[in-house]
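J.: Okay, predicted coordinates and the sequence, questions at the end:
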Amino acid sequence: MLKDEVNKALKIVQDGGIILYPTDTIWGIGCDATNTDAVKRIFALKQREESKSMIILVDVDNKLQSYIRDVPDIAYTLIEYAENPLTLVMPGAKNISPALIAEDSSVGVRVSTHPFCQQLIQRLRKPLVSTSANISGEPSPEYFGKISQEIIDGVDYVVDVDQYLTEVKKPSTIMRIAPNGTFEFIRR
């Protein structure tokens, strides 16, 4: 049951653990976005350079201003009208682990529509790190059955939701937004 899985994942994340979980895009590896030790464990598991940032998930768009200094108005419009999951990279990151903030002070943020993610983030009262469930440089797994054993063994908890689904999911669209509201696509 979803509520039980949210409760189990919440305890792991609150205790500084990392989880493997379904999102509105591909499966993700995640943790409390304010916990630097947990964030560094994810970098180590993925064998990823710390200069390559990871995104954070929030449950509703009005939480953006809690983690971005000045959210341009266009960000809310883009989220509202996006046809596919949309990650916005914006400068002025705050209130998250410094390990998640890029050299230019930016962080990628996505409002997740997945029920598990929304409930976990609401209960955690903090954003959740989300990065693809693969070793850096390998293809992102399209569904749970394609996640490597190394990743499964490397997390503290594997969420038992949507594991049976074989629908091929794609990563989110990524756009960079400047404080003046201009934007560009990074990944379509």
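T.: That came through, no problem. Residues are numbered from 1 along each chain as shown.

J.: CA atoms for contacts and neighbours, from now on please.
T.: Fine.

J.: Spatially nearest residue to the residue nearest to the spatial centre of the chain (excluding sequence neighbours)?
T.: Note on the chain: the residue nearest the mean C-alpha position is Ser130, at 2.3 Å, using C-alpha atoms, centre = their mean. Once flanking residues are discounted, Ser130 sits nearest to Gly30: 5.0 Å by C-alpha to C-alpha, 6 or more residues apart in numbering.

J.: and if you look at Gly181?
T.: With C-alpha to C-alpha, 6+ apart, the residue lying closest to Gly181 is Pro72, at 5.5 Å.

J.: what's the distance between the helix or strand where Lys3 lies and the middle of its chain?
T.: For Lys3, the host element (DSSP states H and E) is helix 2-14. Distance of helix 2-14 from its chain centroid, counting by C-alpha atoms, centre = their mean, to the nearest Å, is 16 Å.

J.: For that helix, which helices and strands make contact with it?
T.: strand 19-21, helix 115-124 (3 or more C-alpha pairs under 8 Å, 6 or more residues apart in numbering; DSSP states H and E).

J.: go with 6 Å
T.: Applying 3 or more C-alpha pairs under 6 Å, 6 or more residues apart in numbering; DSSP states H and E, one finds that helix 2-14 contacts no other helix or strand.

J.: what secondary structure does Leu57 sit in?
T.: strand (DSSP: H, G, I helix; E, B strand; the rest coil).

J.: That one touches Leu128, doesn't it?
T.: Yes - Leu57 is in contact with Leu128 according to C-alpha atoms under 6 Å; the separation is 5.1 Å.

J.: shared neighbours, those two?
T.: Here Leu57 and Leu128 have no joint contacts, going by C-alpha atoms under 6 Å, 6 or more residues apart in numbering.

J.: Residues in contact with the one helix or strand Leu45 maps to: which ones?
T.: Leu45 belongs to helix 36-46 when assigned by DSSP H and E. Residues from elsewhere that reach helix 36-46, judged by C-alpha under 6 Å, 6+ apart: 16, 97, 135-136.

J.: adding another structure so you can compare the two:
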Amino acid sequence: MPRPTKVSAAAVRKAAAFIRGGGTVVFPTETVYGLGADALNAKAAARIFEIKKRPHFDPLIVHVSSIRQARTLAHIGPEAEALMKRFWPGPLTLVLPKKKIVPEIVTAGLDTVALRMPADPTALALIKAAGTPVAAPSANRFGSLSPTTAAHAGAQLKNGPDLILDSGRTRIGVESTVLALRDGKFFILRHGGLPREEIERVTGRLGAALKGGRRPASPGQLLKHYSPRAALRIIGKTPVRLRKGIKYGYLAFTSRPAAAVGCFRILSRSGNLAEAAANLFSHLNELDKAGADVILAEPVPARGLGLAIMDRLRRAAAR
């Protein structure tokens, strides 16, 4: 595994050379760290699936540096372009009809492609320097916790990427929101870093979230995902009964737990959902490292970024 390299102009140039040469690079975005490869190189994209142990039916998000670049990859109507102009660069992915230039492996054989323009200077510099769109899922082993630090990514991908760019902890901490346009109406495929309420100020009321199945229409739709090593259980209002011989971790929303657990983390003492989202994966990772057998997670309010947090917790808790 390569050691994380602090971000610099020289490091970005080196990373771009790896991308152009068909290699893979771990790089930061404002959401989580991604594992990137040339989106137009099917062999390079296949390496992403190999490194992550990701099933080939799960499509990748393609990252671009401009709307102009997005137009080379997808058919973009006025509704989608309006969202791009309002929210790009940012944590919004749009699933759109693809053009033939996009390899089948990137889209998992679907006739659509997921596009995003990240709001991170390193990510944008890398895409521009590489001179190609970059396919990049989260830089983790498939189904595991998404990495919000370069060290967390490196620990999960020990035999894979050619380079790991390190710019510190990511700002948002959960993946992008994913939308699809169907019959003139936008639907949420995945709650994420752009709150639903902000999108609806532009689009009007969004269609109900579309559930994924065995063949997802976009990344992050599989029923079990974003999982720590420990079993995760979302607790309700009734008192928790702890079993002897089990080491419990506790993920609290605003205050330390009343239950006598071995270790705990608090998402946000002030109840700030943005702070809670930024802490989610790192806190779950810390509870894993502390040796918890079971992680008890408190629910958070189902509004704003709370929708994304609860989506991740429910998928992590799925059996």
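T.: Received, thanks. The shown structure was predicted, so the numbers you read here are calculated from the model rather than taken from an experiment.

J.: do you know how far Ala189 of the second structure is from Pro55 of the second structure?
T.: For the record, residue 189 of the second structure is Leu, not Ala. Distance, Leu189 of the second structure to Pro55 of the second structure, using C-alpha to C-alpha, to the nearest Å: 19 Å.

J.: In the first structure, what stretch matches the biggest helix by length in the second structure?
T.: Taking DSSP state H as the criterion, the second structure has its longest helix at helix 273-289. Under the alignment (TM-score structural alignment), helix 273-289 of the second structure falls on nothing in the first structure.

J.: Quick one: distance of that helix to the chain centre.
T.: 14 Å.

J.: And it, what does it pack against?
T.: Using 3+ C-alpha pairs under 6 Å, 6+ apart, helix 273-289 of the second structure is in contact with no helix or strand.

J.: Name the residues of it that are buried.
T.: 273-288 (16 or more other C-alpha atoms under 10 Å).

J.: out of those residues, who's nearest Pro59 of the second structure?
T.: Nearest to Pro59 of the second structure out of the buried residues of helix 273-289 of the second structure is Phe281 (C-alpha to C-alpha; 22.0 Å).

J.: now Val174 of the second structure: how far from Arg196 of the second structure?
T.: 14 Å.

J.: Over to Ala39 of the second structure?
T.: Distance from Ala39 of the second structure to Arg196 of the second structure, by C-alpha to C-alpha: 28 Å.

J.: what about these two, which has more around it?
T.: Ala39 (28 against 19; other C-alpha atoms under 10 Å).

J.: give the contact list for whichever residue in the first structure pairs up with the more buried one.
T.: Under the alignment (TM-score structural alignment), Ala39 of the second structure pairs with Ala33 in the first structure. Taking C-alpha under 6 Å, 6+ apart as the contact definition, Ala33 of the first structure lies against 96, 127-129.

J.: what helix or strand does the residue nearest to the centre of the first structure sit in?
T.: strand 128-132.

J.: helices and strands around the following helix or strand past the longest helix of the second structure, which ones?
T.: Per DSSP H and E, the first helix or strand lying C-terminal to helix 273-289 of the second structure is strand 294-297. The elements that strand 294-297 of the second structure packs onto, with contact taken as 3+ C-alpha pairs under 6 Å, 6+ apart, are strand 231-234, strand 248-252.

J.: Out of those, which one sits most buried?
T.: Among those, ranked by average contacts under mean count of other C-alpha atoms under 10 Å, first place goes to strand 248-252 (a mean of 25).

J.: where exactly do the strands run in the stretch 101-250 of the second structure?
T.: Applying DSSP state E, counting those that start in this stretch to the stretch 101-250 of the second structure gives strands spanning 112-116, 134-135, 163-166, 177-182, 185-190, 231-234, 248-252.

J.: residue range for the fifth one in the first structure?
T.: Think strand 185-190 of the second structure. With TM-score structural alignment as the criterion, strand 185-190 of the second structure aligns to 182-187.

J.: Next: the last one.
T.: Alignment note (TM-score structural alignment): strand 248-252 of the second structure is unmatched in the first structure.

J.: just checking, next helix/strand downstream of that strand?
T.: Following strand 248-252 of the second structure in sequence, per DSSP H and E, is strand 263-266.

J.: roughly how far out does that next one sit from the chain middle?
T.: Using C-alpha atoms, centre = their mean, the offset of strand 263-266 of the second structure from its chain centre is 23 Å.

J.: Equivalent analysis for stretch 115-127 of the second structure, please.
T.: Taking mean C-alpha positions (C-alpha atoms, centre = their mean), stretch 115-127 of the second structure and its chain are 14 Å apart.

J.: Which positions within it qualify as buried?
T.: Quick answer for stretch 115-127 of the second structure (16+ other C-alpha under 10 Å): 115-120, 122-127.

J.: Return the closest of the residues you listed with respect to Leu92 of the second structure.
T.: For these, the nearest to Leu92 of the second structure is Arg116 (6.2 Å; C-alpha to C-alpha).

J.: The closest one corresponds to which position in the first structure?
T.: So Arg116 of the second structure corresponds to Arg110, using TM-score structural alignment.

J.: can you pull the contacts of that match?
T.: Arg110 of the first structure neighbours (C-alpha under 6 Å, 6+ apart): 57, 87.

J.: how about the strand holding Ser130 of the first structure, which residues of the second structure does it hit?
T.: Counting by TM-score structural alignment, strand 128-132 of the first structure sits on residues 134-138 of the second structure.

J.: Check what contacts the matching stretch and list those residues.
T.: Looking at what lies outside stretch 134-138 of the second structure - C-alpha under 6 Å, 6+ apart - the contacts are 33-39, 60-63, 146.

J.: Could you rerun that using 7 Å?
T.: Stretch 134-138 of the second structure is contacted from outside by 32-39, 60-64, 127, 146, using C-alpha atoms under 7 Å, 6 or more residues apart in numbering.

J.: circling back to that earlier point, mean per-residue distance, the helix holding Leu45 of the first structure to the second structure?
T.: In the superposition with the second structure, the average deviation recorded for helix 36-46 of the first structure is 0.9 Å (mean C-alpha distance after the TM-score superposition for the first structure).
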